[in-house]
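> A predicted structure for the sequence below; I have some questions about it.
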Amino acid sequence: MGNLQIIPFEERENWDAVVRSFARFDVYYLSGYVSAFRFAKDGAPFLLYYRGEGMRLCYVVQQRDIAESPAYSGILERGRCFDWSTPYGYGGPLTEGFSERGIGDFFALLSDYCRSNRIVSQFIRFHPLLENYRVFEGKCELYNIRHTVYMNTKDKAVIDANLESRCRGAIHKAMKNHVQIENSRSEEAQKTFIRMYYETMQRRSAADYYYFSEEFFDDFFAKLADCYRIFYAVLNEEIICSAIIMYCNGSMHYHLSAARKEYFALSPNSLLLYTAACWGAENGCSKFHLGGGVGAQDSLFLFKRSFHKKGLADFYIGRNIFCEEVYRELLKLRAASDPGFCPDNDRLIQYRA
């Protein structure tokens, strides 16, 4: 039997050493990435690390006290039960070696730990570029919810060859209108991004969750300083759109973005992503993950797909229920206190609908 270690966030040096020991590690697994999400009230971060039975694996979870959810305020005592979810973005297992016996051993240890520590369920956002949902097939309820898009950034010639004509036209339009792209990690670039980001969230009537606090951004910029740059479009000495681009171990990610609506017609974001992709090619990144849309085939997805029509990767989510009786009890408690709640809803973790 192998060994399952639960590494707390406070052991950041050990955490990152474990993550970096896996050949295909990415930015989402580093303590510096998850650190900021402590300010989003997503729970206490832990790194799960399994060794044994011919394989190793690790992934990040955030642990929440279910009683702290507004839906259970006053009807569930604190410290009674918890759940796990992978942080915002992408996660799931990093692996070295694989065996059916090893994955069975891991889930046996994981289930025992969760039942002993009142962890009711876990929700996993798998990493599209790693296709790591395959590791948990047969051990986790898996759902393919949409395509995401990535660009091949091997070199500029490949980037150019994969652009659709409408995307190429949008890039040229921005250039023709004298839009210029710069990148920086300066304090001025950070402050401008934050201000524009809040304006963008307000214009989109975004959910409260996405109004990340200034403490969130300050922590992100400080803890992940070697893994991001802010790319921004400038017109007449004014920043008109901006994006946080993360990079790590040969991969880039389009993380958060902001833009001024009055300049949409100039297509500054097309030029920004193209320029970021070219920067990635020059700096050792082979793939630039743009993510997906809000829906399966919405305008945002189609915009991203115009950068590489064949660059599609499946985004899977999954769940495990470790304490079936407590899971059902939570659904009953919620239904009894909220007449509008439907226990048989389409959310993966139904008691959090």
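Received it, and whenever you're ready, just let me know what you need.
> C-alpha only now, for contacts and for neighbours.
Noted.
> Residue 84 in helix, strand or coil?
strand (DSSP: H, G, I helix; E, B strand; the rest coil).
> what about it, how many neighbours?
For residue 84, the neighbour count with other CA atoms under 10 Å is 26.
> swap in residue 187?
Quick note: residue 187 (other CA under 10 Å) scores 11 neighbours.
> State the distance from the residue nearest the centre of the chain to residue 347.
With distances taken as CA atoms, centre = their mean, residue 89 lies nearest the centre of the chain, 0.5 Å away. Residue 89 is 18 Å from residue 347, where distance means CA to CA, to the nearest Å.
> Comparison target, given below:
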Amino acid sequence: MGTEGMQALTQAQAVAHYEAMDLRARPATLHPGYVAADASRDPRLLPTYLLYQAQGQRWLHSLHLTAIPGTDLKDASSPYGYGGPLSTSDDARFLAQAWQACSQWMVQQRVVVDYVRFHPVLGNERWYGGSASDNREVVVMDLQGADFALAYPPRLKQTLKKAQRAGLVYRETALAPHARSFGAYYRSAMADIEADPFFLFGDAYFELLAATGLATLGACQRAGDADGPWLAASVFLQGRGLREYHLAATTAQGREVGASSFLLHEAALAARALGVPRLYLGGGSNPRPDNSLLFFKSSYSGRRLLYRTGSSVFRAADYDELKRRFAADWSAHPERPIFYRKV
């Protein structure tokens, strides 16, 4: 398995270790290739892969390092979506050793603080040595067994019938041939709803995401109009044992015929046909239990999981100095471990 102890890996090395980890689920959002592609969102993000090995076990942590403006310090954070470590062992002693080695590496590299978004399907906060806190409920669909559509509420069934009457059809393809087209489609939809510019990912993001081989494009159009406009489109990420609903968009015309609802139902059917046991839908746009996006996703499944986040301060004195340096940001966002930039 290689050298014991903590080491920083190249992306290729990290991918090899990731794919060798025998875990029930390996979400694509924790794949080192995804971490590298996601770094294209911001030139300040440096993909970093840490591996701890001992007694034949692996602990792998893929994250972004970022230089803190005006200092010689750094912070660490998960990619967009989810992150946190993967481990082949739940042994408390092994995990404590891995975290100690990670913390020492962070101190040596002048990393002050980290912020981690754990994956709810894995519950991988158990492999992390910092603090963890509840954030919000999320939705996952179990695709095996009985027909999941039988449990849909009447309003969703009616919406799907409306889409079918409108002649919608669903198709899946690799993202690569359509990366730029989807990027433009997604940005247009985000602009229409006046989304934060943080979410206006550039073409490079979608091209690099497509190059990982992890991304599938799902889109719906009207029957007989294969060259017509997408009424709804989404990027799904495929990892071991799990498909993830990643980014999605629709149009005013699509909303009129329930295109987003139709797309998600058909994507679940397509995943089941491929033998994928779960479709992860995620949660709302905020932690409120009455969030409209959470309400939409909950129509597809009553199964909820808990999404948690974590953080650790590795250099306490430097962290206190950051609070003084960025006093206005600290005052505005004391709940954010990385309070001086959007993560």
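Looks like it came in fine. Just so you know, these numbers come straight off a predicted model, no measurement behind them.
> Quick check: TM-score for this pair?
The TM-score (TM-score structural alignment, normalised by the length of structure 2) is 0.90; 331 aligned residues with a CA RMSD of 2.1 Å.
> before we move on, the earlier item: residue in structure 2 paired with the residue nearest to the centre of structure 1?
In structure 2, residue 89 of structure 1 lines up with residue 81, judged by TM-score structural alignment.
> Not counting its neighbours along the chain, what's nearest that match?
Using CA to CA, 6 or more residues apart in numbering and skipping residues adjacent in sequence, the residue nearest residue 81 of structure 2 is residue 29, 6.7 Å away.
> is it true that that neighbour touches residue 82?
Yes. Assessed by CA atoms under 8 Å, residue 29 of structure 2 is found in contact with residue 82 at 6.0 Å.
> Pull out the buried positions in stretch 308-328 of structure 1.
Residues 308, 311-323, 326-327 are the ones in stretch 308-328 of structure 1 that count as buried (16 or more other CA atoms under 10 Å).
> which stretches of the stretch 51-200 of structure 1 form helices?
Counting by DSSP state H, counting those that start in this stretch, residue ranges of the helices within the stretch 51-200 of structure 1 are 100-116, 156-162, 165-176, 187-203.
> Tabulate those in JSON lines, adding columns for distance to residue 140 of structure 1.
As requested, the helices of the stretch 51-200 of structure 1 are exported to JSON lines (distance: least, CA to CA, whole Å):
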{"stretch": "helix 100-116", "distance to residue 140 of structure 1": "9"}
{"stretch": "helix 156-162", "distance to residue 140 of structure 1": "35"}
{"stretch": "helix 165-176", "distance to residue 140 of structure 1": "38"}
{"stretch": "helix 187-203", "distance to residue 140 of structure 1": "34"}
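> Just the strands from structure 2, written as ranges.
Using DSSP state E, the strands of structure 2 run over 5-8, 45-54, 57-67, 74-77, 86-87, 111-117, 131-142, 168-174, 215-222, 232-239, 242-250, 278-283, 304-313.
> From the contact counts, what lies against the longest one?
Put plainly, it is strand 131-142 of structure 2. strand 278-283, helix 292-298, strand 304-313 (3 or more CA pairs under 8 Å, 6 or more residues apart in numbering; DSSP states H and E).
> Tell me which of the ones you listed sits nearest to residue 245 of structure 2.
strand 278-283 (5.2 Å; CA to CA).
> how big's the offset between the closest one and structure 1?
On superposition with structure 1, the mean distance recorded for strand 278-283 of structure 2 (mean CA distance after the TM-score superposition for structure 1) is 0.5 Å.
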